[in-house]
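In: sequence below, structure please.
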Amino acid sequence: MKRPANALSLAVLTLLFEKPMHPYEMSTTLRHRSKEESIRLNYGSLYAVVESLRKKRLVAARETLREGNRPERTVYELTEDGATAMRAWLSEMLRDPSPQFTDFEAALSLIGAIPPDEALALLRLRLKALHIASNQFDGVRAHLPEGFPSLFMVEGEYAEAVRLAEIAFVEKLVGDLENDRLGGTEVWRRMHELRSAGHTGEEANAKLVQEFGDLLTWDI
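Out: The predicted structure follows:
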């Protein structure tokens, strides 16, 4: 069975591997464990995910409970097919690197649409936010009780490692922009000068070809 794109589906299956639960308990358990920092979570989508898994016979309704004046809640359990799918999907996600298509990577690929100086200012703000997040994580680690199991922090440690790598990347990019070390910046800056002077996109591109010639003919 094809692995779902939504990691919340896998989270539901792993929760039901622990014990049968109703969706509200799933949501509160994920939030109590701070999983919303690693998995996109909202209560409405959780119900839709559970229903999708039920239709695929990966989970099944076990019983319906009512507590006082609260609405009825359906408790779900993992099916045998669900347990098999959970192990297969989790194994695949741990084993096989896959493209993540992050917003930042997309923005970097399209960065030429804003002027270099504006991009530099925005990257400085991003760097500041990254450092704040890293410092906050250091604070969390510093206040963990002695002997706290590392297993329960493994996704946070991964996120911090990725964050530190991004900090190093952005620091270098900022430095390259500040010191005109980023190849092609002169074309980038000139394009925005031409657009600011009132040239259309077609006119600006024609002038860039005239001024920079072979620099614009690279095939990647």
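In: use CA for all of it now, contacts and neighbours both
Out: Will do.
In: contacts for stretch 178-191 next, please.
Out: Outside stretch 178-191, the residues within contact range by C-alpha atoms under 8 Å, 6 or more residues apart in numbering are 112, 115, 116, 120, 173, 175, 176, 177, 204, 205, 208, 212.
In: now the closest residue to the second one other than its chain neighbours: how far from residue 182?
Out: Closest residue to residue 115 in three dimensions, ignoring its sequence neighbours and counting by C-alpha to C-alpha, 6 or more residues apart in numbering: residue 192, at 5.9 Å. Using C-alpha to C-alpha, to the nearest Å, one obtains 16 Å as the distance from residue 192 to residue 182.
In: so these two - more neighbours on which side?
Out: For residue 192 versus residue 182, neighbours defined as other C-alpha atoms under 10 Å are more numerous around residue 192 (19 against 14).
In: just to confirm, which helix or strand has that one in it?
Out: helix 185-196 (DSSP states H and E).
In: just how off-centre is that helix within its chain?
Out: Helix 185-196 sits 32 Å away from the centroid of its parent chain (C-alpha atoms, centre = their mean, to the nearest Å).
In: and what of stretch 116-129?
Out: On the basis of C-alpha atoms, centre = their mean, stretch 116-129 sits 20 Å off its chain's mean C-alpha point.
In: just the buried positions in it, please.
Out: For stretch 116-129, the neighbour count (16 or more other C-alpha atoms under 10 Å) marks 116, 119, 120, 123, 124, 127 as buried.
In: another for comparison:
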Amino acid sequence: MGAKRRKLSNPLALAVMVLLSERPMHPYEIAQTLRQRGKENSVKINFGSLYTVVQNLEKHGYVEVAAVQRKGNRPERTLYGLTAAGHEEMLDWMADLVAVPAREYPLFETALSLIAVLPVEEVVELLEERVRQLDIQHAAISAVLTQLGRTLPRLFVVETEYQLHMMAAQADWIRGFLREIADGSLTGLDGWRQLHASGVMPAEWQELEGEDPPKH
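Out: Next comes the predicted model:
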């Protein structure tokens, strides 16, 4: 089962629909609410693009103008609400995201797939630095989670908890990879060193070029 193609694919659009399912809001209020709930670590919030997202949602019939407020000399504020079509799209999109493991192509995976272009010793230094940065981020987000946990039910911070687990898992994998480089047990290590010593791809690697890659 694969994820459906959608008229809108920006995750911020989904976050907007979820908030508007609670009550009509002005775009600025949407951004403020997401930040107050600590969602900026899970949803990329850009105030300028938020207006564009709301306009696109309106264009596709997922949100509509619910009211126009005016207080004193302040500019009019347009409040948007979720339509029936938007409510259906929100629930369907959420079900898809929860159930279907989408291929996301993280940048670190891209770098790992091309890692042999760098010398072994440089990769060791770079990965050691990455682990240090992951440990710092893990400590910072742990502090945030502890703070949020004082006032919010765990249900409301599970995405932050998940982030911490993913950071820890990545750091553990990198440490294991570095150990294999250090003790020489990483297969392909000799060819990697040979590539950078001679500038020529090892013969056994050239033979692999002619083989069909395994299918996922």
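In: that older thread, quick check on the contacts of stretch 178-191 of structure 1: which are buried?
Out: Buried among those (16+ other C-alpha under 10 Å): 112, 115, 116, 120, 173, 177, 204, 205, 208.
In: strands along structure 2, start to end?
Out: All strands of structure 2, identified by DSSP state E, fall at 63-69, 77-82.
In: looking at those strands, which is buried most?
Out: strand 77-82 (a mean of 21; mean count of other C-alpha atoms under 10 Å).
In: excluding chain neighbours, give the residue nearest to the equivalent of residue 12 of structure 1 over in structure 2 in space.
Out: Under the alignment by TM-score structural alignment, residue 12 of structure 1 pairs with residue 16 in structure 2. What sits nearest to residue 16 of structure 2 in space, not counting adjacent residues and going by C-alpha to C-alpha, 6+ apart, is residue 30, at 6.8 Å.
In: residue 21 is in contact with that neighbour, correct?
Out: No. With contact defined as C-alpha atoms under 8 Å, residue 30 of structure 2 and residue 21 do not form a contacting pair (11.5 Å).
In: trace the residue nearest to residue 115 of structure 1 over to structure 2, please.
Out: So residue 192 of structure 1 corresponds to residue 196, using TM-score structural alignment.
In: one step back: for the strands of structure 2, give me JSON lines that also has distance to residue 54 of structure 2.
Out: Formatted as JSON lines, these follow (distance: least, C-alpha to C-alpha, whole Å):
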{"stretch": "strand 63-69", "distance to residue 54 of structure 2": "8"}
{"stretch": "strand 77-82", "distance to residue 54 of structure 2": "8"}
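In: between those strands, which gets nearest to residue 163 of structure 2?
Out: With C-alpha to C-alpha, the closest approach to residue 163 of structure 2 among the strands of structure 2 belongs to strand 77-82: 29.2 Å.
In: relative to helix 185-196, how tilted is the biggest helix by length in structure 1?
Out: Ranked by residue count, the top helix of structure 1 under DSSP state H comes out as helix 116-142. On the basis of axes from the mean of the first three to the mean of the last three C-alpha atoms, to 10 degrees, helix 116-142 of structure 1 is oriented at 120 degrees to helix 185-196.
In: average offset between helix 116-142 of structure 1 and structure 2?
Out: When structure 2 is superposed, helix 116-142 of structure 1 averages 1.6 Å from its matched positions, counting by mean C-alpha distance after the TM-score superposition for structure 1.
In: and that helix, what does it pack against?
Out: helix 154-178, helix 185-196 (3 or more C-alpha pairs under 8 Å, 6 or more residues apart in numbering; DSSP states H and E).
In: closest to residue 36 of structure 1 out of those helices?
Out: Taking C-alpha to C-alpha, helix 154-178 is the member of these nearest to residue 36 of structure 1, at 11.3 Å.
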